[in-house]
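**Q** Sequence and computational prediction follow.
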Amino acid sequence: MILAFTALLIGANAAFVLMEFALMRVRPARIELLARRGSPRAAAVQDVLARLDEHIAAMQVCLAAIAIALGAVAEPDVMSVLRAWLSRWAVVLPPASIRALSFAAAVAALASVQLLLAELVPRALAAQFAETVALVGARPLKLLARALRLPIRLATAASRGLLAPFGLKPATEADRVVGLDEMRVLLGEAQEKGRLPLERLFLLENLFDFGTAKAVEAMRPRERIAYLSLVRPWRENLAVIRDKRFTRYPLCERDIDTSIGFVHIKDLVLGETVGEPDLRRLRRDLFETVEAEPLERLVKTMPDRGAHMALVRDATGRVSGVLTLEDVFEEIVGEIRDEFTHPRDWTDGLLFERAAVDANLPQGDRGGAIARLVERLKAARPELDAPAAFSAVWERERAFASAVGRGVLVPHARLPGLPGPMIAVGRYAKPEPSSAPDGVPIRLIFLVLTPAESPVVQLKILRRIASLVTNETLRRKLWRVRSDESLLELLRTADTLLAA
């Protein structure tokens, strides 16, 4: 009879622990979704979570009562059994020692059983089935809390009084909102478990970064603005249109700082003008903004005003760039190319052939890793002069270490006569000690070779690599890949979808 009652108490203890940890782990957003679908159990869970401190107090009252009952009922019987077993040592041990040993053994035995069956097992179950446990146990818990209303209120008031001097909040008022960094980690874990496509994860990463992006980060800089000028002959303006093939062009009195609006290509094509068009008559108002304007605001104000292009000015009022809605949306969906946009070398698939990727670089010195990547490039591009390439890269590496931090090394060199840019990517299976500014061991190597005749190409590629490796989610995934194919596919997907 005592044994059955003890088992019942331990089972009740396990049920309360199971429910308590389930309430701590259950996702409120998921419960709210079920409640919106009309689930009465989910509504009950919401009620419990809304007054979580009261319901936890109810369970704690019961757990305290169970602990007292176990000590009062089970411990004497266990102690008597152990004392009888230890009595055979009465010749050696005095009665007081036998009583002390039997008491200690009884407490240890009960504590071990309770820890295993009423603590560890329920916690493990709650971690795996938090939602199910919460949905099943919410209603009984509400009834229990109602029955113990008076002691719960006393316990709740006492806990609030103890927390208040330290500026701490009760469980109900504590902040349960997931932060942005935590959300990134949770989404990354969801993708690794196959619940979220990689492409969608990168789009969400862009959305997170979009909140802090400014117009100056997405605009086309001043030196790349194609505009029409009233002081130029029509043939020169027409040459600009034929060369750039844009839809909209800023219209200026002289240079870009004297902009008076913009000209739409449709107005030129559909106009009834014979001969040279009157650009001033075709002028439309051009929306203007400042460098510090958040893109989040522009993505609303520009469509509201029917503006697809904006002139961006710096703090002094000087034109610093031009911004289109396409530029804004590229910060979310990645690069957008139309029929007239030439793809960048980085994304045309020529730089990321399988032979130019090594997902398992062996441990060793930095020179050996660079030489291995040069060999990979040589296998993919037989026209490459491998000794000259390694010599140029290693000479620069010894003079200026290319560790850029965050576990990334970017050795690079410009080679005369190189037919085009070449890139090899390597990943250390184990972190390689480095002398990087931040002290983070090297995990990734981006080897970049570009033609000496085109220095701008190298700058563009290095800038793109920098924008990719600053993404923590991408770095973490690159560190974890195991095969060349996975590394290559991950880089291609990231470069397509992650905003520059």
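**A** Yep, that arrived.
**Q** all contacts plus neighbour counts: C-alpha atoms, from now on.
**A** Will do.
**Q** residues near L33, how many?
**A** Neighbours of L33 under the rule other CA atoms under 10 Å: 12.
**Q** Tell me the secondary structure of it, please.
**A** Using DSSP: H, G, I helix; E, B strand; the rest coil, the secondary structure recorded for L33 is helix.
**Q** same check, this time on R476
**A** Under three-state DSSP, R476 falls in the helix class.
**Q** roughly how far apart are it and D209?
**A** 17 Å (CA to CA, to the nearest Å).
**Q** give the contact list for L377.
**A** Neighbour list for L377: A355, A356, L384, M422, I423, A424 [criterion: CA atoms under 8 Å, 6 or more residues apart in numbering].
**Q** ok but the last one is inside a helix, no?
**A** This means A424. No. Counting by three-state DSSP, A424 is located in no helix; its state is strand.
**Q** show me the contacts for it.
**A** Per CA under 8 Å, 6+ apart, neighbours of A424: L351, F352, A356, V357, D358, L373, V374, R376, L377, F446, L447, V448.
**Q** Please convert the buried members of those into ChimeraX selection syntax.
**A** Entered in ChimeraX, the line below selects the buried ones among these, by 16 or more other CA atoms under 10 Å:
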select :351,352,356,357,358,373,374,376,377,446,447,448
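**Q** Need the contacts of A424 in TSV (columns: secondary structure and distance to D327).
**A** Output for the contacts of A424, formatted as TSV (DSSP: H, G, I helix; E, B strand; the rest coil; distance: CA to CA, whole Å):
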residue	secondary structure	distance to D327
L351	coil	25
F352	coil	26
A356	helix	31
V357	strand	31
D358	strand	34
L373	helix	35
V374	helix	36
R376	helix	36
L377	helix	34
F446	strand	27
L447	strand	29
V448	strand	27
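**Q** Now render the contacts of A424 as CSV, adding distance to Q114.
**A** Below are the contacts of A424 laid out as CSV (distance: CA to CA, whole Å):
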residue, distance to Q114
L351, 62
F352, 58
A356, 58
V357, 55
D358, 52
L373, 58
V374, 62
R376, 60
L377, 63
F446, 55
L447, 59
V448, 62
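**Q** Next up, a structure to set beside the first:
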Amino acid sequence: MALMVFATAFYVAAEFSSISARKTRIIQLANEGNFAAKMLQPIVEHNVRLDQYVAASQVGISISSLILGAYGQNTVAAAIAPLLVAWGIGNLTPALALSISVTGVLVFLTILQVVLGELLPKSLTIQYPERVALATVMPMKWSLAIFRPLIWLFNGSANLIVKLFGVNRAADDHAHLHSPEEIELLVHQSYSGGLLDDQVQQLLRNALRLRELTARQVMVPRIQMVAAPVTSSVPQLIEQACIEGYSRIPLYQGTVDNIVGLAHLKDLFRLQLEERTDPAESMRSIEFVPEGMPAADVWTMLKTKGRYLAVVLDEYGGTAGLISIEDLVEEIFGELLDEFDDELPLIASGEDGRVHLRSDLLVADINEYFKLDLPEDYADTLGGLVFNLLGRVPKTGDEVTAGVSPVRIRVEQMDGLHVLEVSLQLPSKALPHIREWRLPDAD
């Protein structure tokens, strides 16, 4: 009996672990020279072999269960029945005693089979799928050879029945494929389990989130663009590039809505050395993208064409802003500051307990970081949200309330008509979360 229960537990563990084991981990172990992993790798990589492996487990489970039931009924129950008659329990007849013993033995064996043969191996396999799969692969190889005729019969019958119902089994029906949402959930679970640190988790989440962003949300807006008329001289453009700290300057004809090309500082220095003053002689072409284009597609386009930046156009064909490789990289790795950058910190904590934020931060990001519910329909950025809620040009000190859990947003700094910095008075439930995102002020 114990042997049959153990056999059932073994085949249950083998079946469950072969399906739940991570294929990437098995391949990694195989590449490192693990003998068992080398045996298991072709099974988890090929669906036909995995089908046969699972079928062998099912055959083993069925045979061990049948033997256990037959042994319990014919041997154990038959041995218990005479004892019941001999003890004189209720003046039982031999036939009734046999029926009672058979029922009792079957109930006992069922409980034993479910607990030790099913639940226990499944629990262990859930905790250690790769370890269990590697531990069971060698005996399973023998089982595959022994049960091959039965596997062929049962698998063939099952496939035939499936085809009769008009279902075509896909070639990758066992493939461990995951949607972006599932991958994000896996990242969160790995982080919660301590397998990923905070920085790696954030990088992975940012990379996955890039598919949700558009060029409009990532671009440098028109008001912050650095551009120059195409009629500018080479010395003028060199001076502007040095003052602004950029190596590429878009050139426009008439207005910034008519960008005709790009001046690169390297080309400008070459023209100056050759004593030529017209930047149009070395003007480079520039790419244009709609503001609704997914940020991931912008990345692919720029990389494919070997470009660094593109002009973002609004629905009317006007210039909405500029988007560069650096802007896209910053969406994954965070702000990249060099010696030419003089920007406010993204997030800082004030002495008054308020959280100070740059106004160009996306409302969606703030909602995620601080677990808020600020409306995302009014505008993409915090500055735009304040502008829309006020219904007029903001002034320093203006305050608005937004969100289901009310959050007070105050304008802290303006630059003409443009909001530079805002501060939030967060609800108490969000306060512990701030520490993860607090950045030192950079003067």
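**A** Looks like it came in fine. Since the structure is predicted, the reported quantities are computational estimates derived from the model, not experimental observations.
**Q** List the TM-score for the superposed pair.
**A** The TM-score (TM-score structural alignment, normalised by the length of structure 2) is 0.75; 403 aligned residues with a CA RMSD of 4.3 Å.
**Q** D495 of structure 1: which of the contacts of L377 of structure 1 is nearest?
**A** I423 (13.8 Å; CA to CA).
**Q** Based on its surroundings, how many neighbours for that closest one?
**A** 22.
**Q** same check, this time on L93 of structure 1
**A** L93 of structure 1, neighbours per other CA under 10 Å, totals 12.
**Q** which residues in structure 1 form strands?
**A** 220-221, 228-229, 248-252, 259-264, 287-290, 309-313, 319-324, 357-361, 403-405, 408-409, 412-415, 422-432, 442-451 (DSSP state E).
**Q** Quickly compare those strands and say which is most buried.
**A** strand 228-229 (a mean of 25; mean count of other CA atoms under 10 Å).
**Q** Spatially central, which residue of structure 2 would that be?
**A** E184 (2.4 Å; CA atoms, centre = their mean).
**Q** For that one, which non-adjacent residue is closest in space?
**A** Leaving aside its chain neighbours, E184 of structure 2 sits nearest to R205 (6.5 Å; criterion: CA to CA, 6 or more residues apart in numbering).
**Q** swap in K122 of structure 2?
**A** K122 of structure 2 sits nearest to A13 (CA to CA, 6+ apart), 6.1 Å away.
**Q** mind listing what the one you found touches?
**A** A13 of structure 2 touches P121, K122, T125, V132, A133, T136, counting by CA under 8 Å, 6+ apart.
**Q** what's the matching residue for it over in structure 1?
**A** Counting by TM-score structural alignment, A13 of structure 2 corresponds to L18 in structure 1.
**Q** what's the answer for E32 of structure 2, then?
**A** Alignment note (TM-score structural alignment): E32 of structure 2 maps to R37 of structure 1.
**Q** Can you tell me the number of residues neighbouring that match?
**A** The local packing of R37 of structure 1 (other CA under 10 Å) involves 10 other residues.
**Q** Same question for T496 of structure 1.
**A** Look at T496 of structure 1: counted by other CA under 10 Å, it has 18 neighbours.
**Q** so it sits right up against G349, yeah?
**A** No. Contact criterion CA atoms under 8 Å: T496 of structure 1 and G349 do not qualify, at 11.0 Å.
**Q** Quickly note the distance from T6 of structure 1 to R27 of structure 1.
**A** Applying CA to CA, the value for T6 of structure 1 to R27 of structure 1 is 34 Å.
**Q** thinking again about what came up before, right, and out of the contacts of A13 of structure 2, which lies closest to M414 of structure 2?
**A** T125 (59.5 Å).
**Q** Who are the contact partners of the closest one?
**A** By CA under 8 Å, 6+ apart, the neighbours of T125 of structure 2 are A13, F16, S17, V132.
**Q** For those residues, which two are the farthest from each other?
**A** Taking CA to CA as the measure, the contacts of T125 of structure 2 span a maximum distance of 9.1 Å, between F16 and V132.
**Q** When the two are compared, which one has more neighbours?
**A** Per other CA under 10 Å, whichever of F16 of structure 2 and V132 has more neighbours is V132, with 22 against 19.
**Q** Alignment lookup: the more buried one to structure 1.
**A** The pairwise alignment with structure 1 assigns V132 of structure 2 to V133, based on TM-score structural alignment.
**Q** quick revisit: name the nearest of the contacts of A424 of structure 1 relative to S87 of structure 1.
**A** The shortest approach to S87 of structure 1 among those belongs to D358, at 71.2 Å (CA to CA).
**Q** I'd say that closest one and A429 touch.
**A** No. The criterion here is CA under 8 Å, and D358 of structure 1 misses it with A429 at 10.2 Å.
**Q** Quick check: which of the strands of structure 1 is nearest to G368 of structure 1?
**A** Between the strands of structure 1, strand 357-361 lies closest to G368 of structure 1; by CA to CA that is 9.6 Å.
**Q** Show me what that closest one packs onto, helices and strands only.
**A** Contacts defined by 3 or more CA pairs under 8 Å, 6 or more residues apart in numbering; DSSP states H and E place strand 357-361 of structure 1 against helix 366-380, strand 422-432, helix 484-497.
**Q** R88 of structure 1 is nearest to which of the ones you listed?
**A** strand 422-432 (59.8 Å).
**Q** Just send the helices and strands packed on strand 357-361 of structure 1 back as TSV, with distance to P455 of structure 1 too.
**A** Converted to TSV, these look like this (distance: least, CA to CA, whole Å):
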stretch	distance to P455 of structure 1
helix 366-380	20
strand 422-432	14
helix 484-497	21
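**Q** for the ones you listed, which one sits closest to A90 of structure 1?
**A** strand 422-432 (61.4 Å).
**Q** Compare T6 and R27 of structure 1 and say which one has the larger neighbour count.
**A** Taking other CA under 10 Å, T6 of structure 1 and R27 do not tie; T6 has more neighbours (19 against 13).
**Q** List the contacts of that one.
**A** Counting by CA under 8 Å, 6+ apart, T6 of structure 1 has contacts L70, V73, A74.
**Q** Likewise for A134 of structure 1?
**A** M19, A22, L23, V26, V45.
**Q** just those residues now: which is nearest K300 of structure 1?
**A** V26 (35.9 Å).
**Q** ok, so of the contacts of A424 of structure 1, who is nearest R313 of structure 1?
**A** Of all the contacts of A424 of structure 1, R313 of structure 1 sits closest to V448, with 34.7 Å by CA to CA.
**Q** My read is that the closest one contacts I423, right?
**A** Yes. Look at V448 of structure 1 against I423 with CA under 8 Å: they come within range, at 4.7 Å.
**Q** relative to its centroid, which residue of structure 1 is most remote?
**A** Each residue of structure 1 has a distance to the centre, and by CA atoms, centre = their mean the biggest one is for V91: 69.2 Å.
**Q** Alright, I will stop here.
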